[in-house]
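Novice: Quick one: sequence and predicted model below, then my questions.
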Amino acid sequence: MAGFNWFWKAMGGQQSRNQKRSRAIVDKARTINRELDALDDAQLVARARDLASGGSVSDPAELLAVLGVAAGRTLCMTPFDVQSQATLRLLEGDVVHMATGEGKTLVGAMAATGFALTGKRVHCITVNDYLARRDADWMTPLVEFFGLTVGAITEKLTPEERRGVYACDIVYGPVNEIGFDVLRDQLITDRSQAVQKGADVAIVDEADSVLVDEALVPLVLAGNEPGRAPRGRITEVVRTLEPGTDYRPDDERRNVFLTDEGAAKVEHALGIGSLYDDDHVGTTLVQVNLALHARELLIRDVHYIVRDGKVALIDASRGRVADLQRWPDGIQAAVEAKEGLVVTEGGRILDTITLQALMVRYPTVCGMTGTAVEATDQLRQFYDLRVSVIDRNRELKRFDQADRVFATLEEKNAAIVDEIRTIHATGQPVLVGTQDVAESEELAERLREYDIEVSVLNAKNDAEEARIIAEAGDLGRVTVSTQMAGRGTDIRLGGADEADRDRVVELGGLAVIGTSRHRTARLDNQLRGRGGRQGDPGFSLFFVSLEDDVVTAGGAGEEITVTPGSGGEIDSKRVRDFIEHCQRVTEGQLLEIHSQTWKYNKLIADQREIIDGRRAEILDTSAAWESLAQRAPDRAAELSGKLSREVLDKAAREIMLYHLDNAWSDHLALLDDVRESIHLRAIARETPIDEFHRIAVAEFKELAQTAMAESVDTFRTVRIDEDGAHLEDHGLARPSATWTYMVNDNPLSGSGNSVIGSITSMFR
């Protein structure tokens, strides 16, 4: 333990600094419990209100005690000391590291209630609709005990229903839905159209998944306008190209490049002179590269599935379909063309925001996860958050075995099947974590050949998620799943009702098997953490081959000589150390990608704040009318003699907001184009990020001037009457349809699945 504390001091973590103080406060809270138990409900609520008056907590120990007694009365759940300690750390703004099965849901609700008692509005951020509804319903009695209100945002709610939920003191909601509401509120032309009320605190469940894994995923609000897609015969021509001869992917499989032979073959097939002529470099060449990317780097049942005649992207960090997620328009269309589906047109991007930029809008961010320790660097670097490790309520009994390493994928896969068969024969339940949909289905099929009944949880059947996970600890059960992060349901030994718990305990608890190491140890530990909950027995075992993605990517350019034993197995500490090294390399690559990408996104986020401020000024004051009247006094005087000031304010607001929003949309499109080509600046020995900033700042200055000039021109000519400004008469109508989606821009998604990864790798 001394060594562990040294590690935390070095990392700047809260393990040593706050544990002693936190435990003292929790100990004090326990001594107050008897006194509080004697109070009736009204007296207990009054005590809580007194403690949190003035916007801060006067005695944290007493507040913890009040919350604990209330939880016991309303939920029949008396928090463990470690849960009270975690609640305290959340109230003080940390990310708490709590193992799976230690009761994070109650901790989050107690912290949210504590914040709300001080007058703060709280958003409890979840990873999906199911968890938002479940947690809000589950914790409503505790919240309402104190006279506070709670609600859940889900995808199906109408704008009016959303307004009602956002008016609550505590709001549970998926991060994407809350983000989309932020974007939609940025297009309102009257303050009454807004659905959100803002919040003071974000409590993030699965904090590392939201704040790190998906931090760079852009949420997009689009309007109806044609996009671009590979046209005509391009997809068919690309299908004829030979890998290795006509094109080559890079070592990390983030980019793919035509060779001279491949370019000549494409030019001949399309009947054009050169792909690199001015007539083709910005059109045909782009479409060829998109089709090539779709063919070589985006793999069906790994990066996406085809369901109901549509391409559905797979969220690799969670192993489930990302319902609202799509690639940027050209790549999305290229994959649809590759699969022979109807190619959907894209649209004009009206606004976009990354999850990281969304989260930093909250004055206070805190969170919970079972794997925060491994994300310490990212949480500190990008959010200035500290991690507090909360001890387990019961000692960990799970045994984590050394990896079994094999020379080839084929030998590894055969050994995995043999291991599962051996364990299953005893009746011990087995949970197998795979890398993707294709692997999960292939493994399940091989096991069924041996008459082993398998429950499969992947992106194709994630609607059955809760039921499958709840039964994964049952006697004789074999469950094969893609990534377990954010699944949100505990695996109880003996099944959901724990009927066979004693028998499963005798057999050794849940056996957790990983079919490969992930590119970050954090995802490995998320899988491991499904076993050994609350002192249960169990073991974990990972299988690795030297052909696995993490080894080939992290060990690129390095060679290791081995002599495999029987069945291709390699029993060598040197090889295991090499695999650990490969994983550290890939983790470093991901952190570098995140850091580089955030430098681009941060400037856009800063510019967005300026636009947000300008929009708020236009919406909430008479600034629009005053600005236009000053620049076009004759037109202002003409209108003032006919219309009320209220009508004139409304018309001026509509005009200025239209042109400001249109200019911002154009600016985003321009910056997207600049970022895609900025790596070429390196050829001229210019620093890409510096060049991007120079261009972005200069263009942003033009944005304001252009929006104002066009607003004045429109003000002078557009028809304005009692109904406001008739912008549609001038072809200036806002999009008749809008939709939201998430661009799959996640560098943790793995090979070929990261657009930003493709870009940043060029100038790393």
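Specialist: Thanks, I have the structure now. Numbering: from 1, shown residues only.
Novice: from here on, contacts and neighbour counts on C-alpha atoms
Specialist: OK.
Novice: ok, and what's touching stretch 735-746?
Specialist: Residues from elsewhere that reach stretch 735-746, judged by Cα atoms under 8 Å, 6 or more residues apart in numbering: 180, 213-224, 313, 324-328, 753-757.
Novice: now the strands for the stretch 1-150 of the chain?
Specialist: For the stretch 1-150 of the chain, the strands defined by DSSP state E, counting those that start in this stretch cover 95-97, 122-126, 150-152.
Novice: Show me what the second one is packed against.
Specialist: In other words, strand 122-126. Applying 3 or more Cα pairs under 8 Å, 6 or more residues apart in numbering; DSSP states H and E, one finds that strand 122-126 contacts helix 104-117, strand 170-174, strand 201-205.
Novice: Take this one as well and set it beside the first:
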Amino acid sequence: MSGAFSIFGSYSEREIKRLKPIINKIDSFGNAMEGLTDDELKAKTDEFRKRIEDGEGIDRILPEAFAVVREAAYRVLKMKHYEVQLMGGIILHQGRIAEMKTGEGKTLVATLPAYLNALEGKGVHIITTNDYLAERDRNEMGQIFEFLGLTVGVILHDMEPEQRRAAYNADITYGTNNELGFDYLRDNMAVNKEERVQRGLYYAIVDEIDSILIDEARTPLIIAGEGDEPSDIYYTCDKLVKTFKKGEHFSVDEKRKAVTLDDAGIEIVENTFGLKNYADIENRLIQHHIIQALKANYTMLRDRDYIVKDDEVIIVDEFTGRVMEGRRFSEGLHEAIEAKEGMKINNESKTLATITLQNYFKIYEKLSGMTGTAATEEMEFREIYNLDVVVIPTNKPIQRIDYDDVVYRTTRAKYNAIINEIEESYKKGQPVLVGTSSVAKSEDISFLLKRKGIKHNVLNAKNHAKEAKIVEKAGQLGAVTIATNMAGRGTDIKLGEGVAEVGGLKVIGTDKHESRRIDNQLRGRSGRQGDPGCSRFIISLEDELMERFVPERFKELYDKIAENDSMPLQSKWVTRAVETAQKSVEGDNFYTRKNLVSYDDVVNVQRQIIYDERNKVLDGEDVEEDILDMAKTVINKTVTDYVGTQEEEEEADEFKQQLDKIISATEDICIDKGSISADEMKKMSNAEIENLIYEKAMDIYEKAKQKLGEEEIKSLGRVILLKVVDEKWVDHIDDMEFLKQGIGLRSYKQVDPVQCFQMEASEMFDSMVYSIKFNTVRNLFLNLLARLNGNGQPEELEDDELDDEIEDFEDIDEEEMIDESAAAEETEEQQEFQRLLNEMEAIEQEETEKEKEAETEQEADNQ
């Protein structure tokens, strides 16, 4: 603990001192709570809710509420919160991060702020890293909440919408970040309010917050639908970049896994595709495919980043080594890898909705989290999430001994040393946990142990429930367990009988991770709750991190000191050199995540505007006035585009031509053919022309109201607006991705890419908003005219045709996490929505056919 406080402990120590009076107040309620019957203790929940309704703040209720939970936990689970757990609970309630070491009971800590905040009735989300932990914690800790009269739910991957809705409506809901994030995106794609499952994002407690908000932050959540047929450009670009030479035609930034075309490469691309200037924005599609082909061929390694199984590319999670069935790399990278491997490319996916985890969690009114290792990333938590980290002291002093790193020249020598160390501990019965950075390295260690006849378990994060049981036994006498970085995380390793006498759990790290935090997590598996134990990292100069970041002079020094490859180097200087390398990588990764959020912050503002507008429509708000305002905007722009601002005198003939164009344009948007003429407009001002056109449009609108009924017209307006918003937003997401892909090239012109992105994204958003207005007005008035003219009752579409018409709303394939949940049963509102949609689609089809006929006639006249 002293090590943690020596870095930034003065702040944490001050914060802990501030908690003492609150802890004393909680303790003062202890005897009173012990004297209550079960029914009297349960009744406290209703009492607290009444006090909140009467205006009392939950901060004033906190000491008594925490005392209630403490007593309930003891009665239900025979667990009583320690003082340090009360401290952690207060920090979480305050919307901060509590760093608590492994074995300090973080799961129990979360019950305190969860209960207190659930009393407000807005819902509390407790977020874990996988379904197994979510279900386990709900079943165990949920007993405390249910004893006190609160409802508890859990969100699991295979749940139906109705089950999800019920879980979110509970007072406290357990779930994973992916499930909750995708439900948010799906809710904002719903075509009626009954399809939504979440009820708002009030307060989140994130377990293993560093894993979720930092390790997984570089991968956005993406829901995708099937896009266009794949083009040959993937194969063309793949074939082309395979001829390139690294360092001559392109450069690879190993730290960021980024690729850049050099001048020689640019010249070849320009010649191949006949481009004048590769960097021009109109070439962004080719830029995108070339970069993805380069990434696929020169940064993505088969059997490390992905595997090929049954003619399918399957992603391997870089943190767990887990094969991620059903997921696909985003932004065309998956298709580029398929081309690289000479496989059939599946239909390109089209992004329907996306959000980064950073911006998803920023939506919560209050956010807090727990982890055993947050101190090293405190600056990032402050800068991106506005969260500070408070280190909570351990309940008992840490006795684990962390030895200095041992470095060997070669991987072979490292492996020999690891096996010898394991064998030595195995002979005396001391349990050993061996941490590796990949599945392949776990299998290497396992193979060598089998040759020595040493029994062991291998955890590769493929089955959370099975792994949890193995991890629970990893502290027994003679146990040897090999685990990838994150395998079994969330489960404590408790020492078996007689293990303390042989030195406790020994942890051996076989690689240094890019992040010191991951290494600290591995060390933290030993020495829980004051248990004895030790940790040591045994590494080699051939390890990936060492080859990339350790300076050459270090390797030269090793050669001078070491007599042969099997001689180790062990000193604090070695450990410091490795930490320096890790800090360098952490800085690069922080830059990448910060850059990602800088771009997504721009899109996030736009996303919230669109989602707010959708929700207005779904919640049944009257959008009639909004649509009529859109009509005024569209008419104004149409008139201005054709007539200008009337600052200069126009020739009579030219002015008449412009008026004819206005008439033609507005007849295609919102008025009946022949309802106005150029003669009646030629002496009018712009404003008078706009008023005339608007009056004609309103005549149509009012007649439609009288014939079809006001509610029918308003419902039609809502359906059209929703459909147009969704279509334009999906296209805009694609445009933003292309813009982001090509924006890096602007740095060559000494322009800040992020600033450039902000400006162009804003212009593109304004253009999309006008497009929404134009298409909404046009579609609505074409529908009204068709109905008034007797063409508004199209035949019912067959089921298979209907599936084609309502694109992107069904059979949604998530690019990062496929959800195969069945659609909810149709409500009357859904049926009404689809009826109106069917009619609208049929009318649009009829108008398209008319336009084609008119074009054909025009071509015949010209000939």
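Specialist: Here it is on my side, so go on. Nothing here was measured: the structure is a model prediction, and the numbers come from that model.
Novice: Please work out which of the helices and strands packed on strand 122-126 of the first structure is packed deepest.
Specialist: strand 170-174 (a mean of 27; mean count of other Cα atoms under 10 Å).
Novice: Tell me the residues of the second structure aligned with whichever helix or strand comes after that strand.
Specialist: Downstream of strand 170-174 of the first structure, the first helix or strand assigned by DSSP states H and E is helix 175-185. Counting by TM-score structural alignment, helix 175-185 of the first structure lines up with residues 177-187 of the second structure.
Novice: What of stretch 135-148 of the first structure?
Specialist: The aligned range for stretch 135-148 of the first structure is 137-150, by TM-score structural alignment.
Novice: residues of the matching stretch that come out buried?
Specialist: Across stretch 137-150 of the second structure, burial judged by 16 or more other Cα atoms under 10 Å covers 137-138, 141-145, 147-148, 150.
Novice: Flag every buried residue along stretch 379-389 of the first structure.
Specialist: 379, 382-383, 385-389.
Novice: now, which of those sits nearest residue 83 of the first structure?
Specialist: residue 389 (11.6 Å; Cα to Cα).
Novice: Identify the residue of the second structure aligned to the closest one.
Specialist: Residue 389 of the first structure maps onto residue 391 in the second structure, by TM-score structural alignment.
Novice: if we can go back for a sec, tell me which two of the buried residues of stretch 379-389 of the first structure sit farthest apart.
Specialist: Within those, two members stand farthest from each other by Cα to Cα: 382 and 389, at 19.4 Å.
Novice: Mind putting the buried residues of stretch 379-389 of the first structure into JSON lines with secondary structure?
Specialist: Shown next, in JSON lines, are those (DSSP: H, G, I helix; E, B strand; the rest coil):
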{"residue": "379", "secondary structure": "helix"}
{"residue": "382", "secondary structure": "helix"}
{"residue": "383", "secondary structure": "helix"}
{"residue": "385", "secondary structure": "coil"}
{"residue": "386", "secondary structure": "coil"}
{"residue": "387", "secondary structure": "strand"}
{"residue": "388", "secondary structure": "strand"}
{"residue": "389", "secondary structure": "strand"}
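Novice: so can I have JSON lines of the residues you listed showing distance to residue 693 of the first structure?
Specialist: Shown next, in JSON lines, are those (distance: Cα to Cα, whole Å):
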{"residue": "379", "distance to residue 693 of the first structure": "25"}
{"residue": "382", "distance to residue 693 of the first structure": "19"}
{"residue": "383", "distance to residue 693 of the first structure": "22"}
{"residue": "385", "distance to residue 693 of the first structure": "27"}
{"residue": "386", "distance to residue 693 of the first structure": "30"}
{"residue": "387", "distance to residue 693 of the first structure": "32"}
{"residue": "388", "distance to residue 693 of the first structure": "36"}
{"residue": "389", "distance to residue 693 of the first structure": "39"}
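Novice: So which residue is smack in the middle of the first structure?
Specialist: For the first structure, the residue nearest the mean C-alpha position is residue 214 (3.0 Å; Cα atoms, centre = their mean).
Novice: returning to what we had before: show me how to select, in ChimeraX, the buried members of the contacts of stretch 735-746 of the first structure.
Specialist: Entered in ChimeraX, the line below selects the buried ones among the contacts of stretch 735-746 of the first structure, by 16+ other Cα under 10 Å:
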select :180,213,214,215,216,217,218,219,220,221,222,223,224,313,324,325,326,327,328,753,754,755,756,757
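Novice: Mind checking which of the contacts of stretch 735-746 of the first structure are in helices?
Specialist: Counting by DSSP state H, the part of the contacts of stretch 735-746 of the first structure found in helices is 180, 755-757.
Novice: To which residue of the second structure is residue 67 of the first structure aligned?
Specialist: Using TM-score structural alignment, residue 67 of the first structure pairs with residue 69 in the second structure.
Novice: wait, isn't that match in contact with residue 144?
Specialist: Yes. Using Cα atoms under 8 Å, residue 69 of the second structure is in contact with residue 144, at 7.4 Å.
Novice: Thanks a lot, catch you later.
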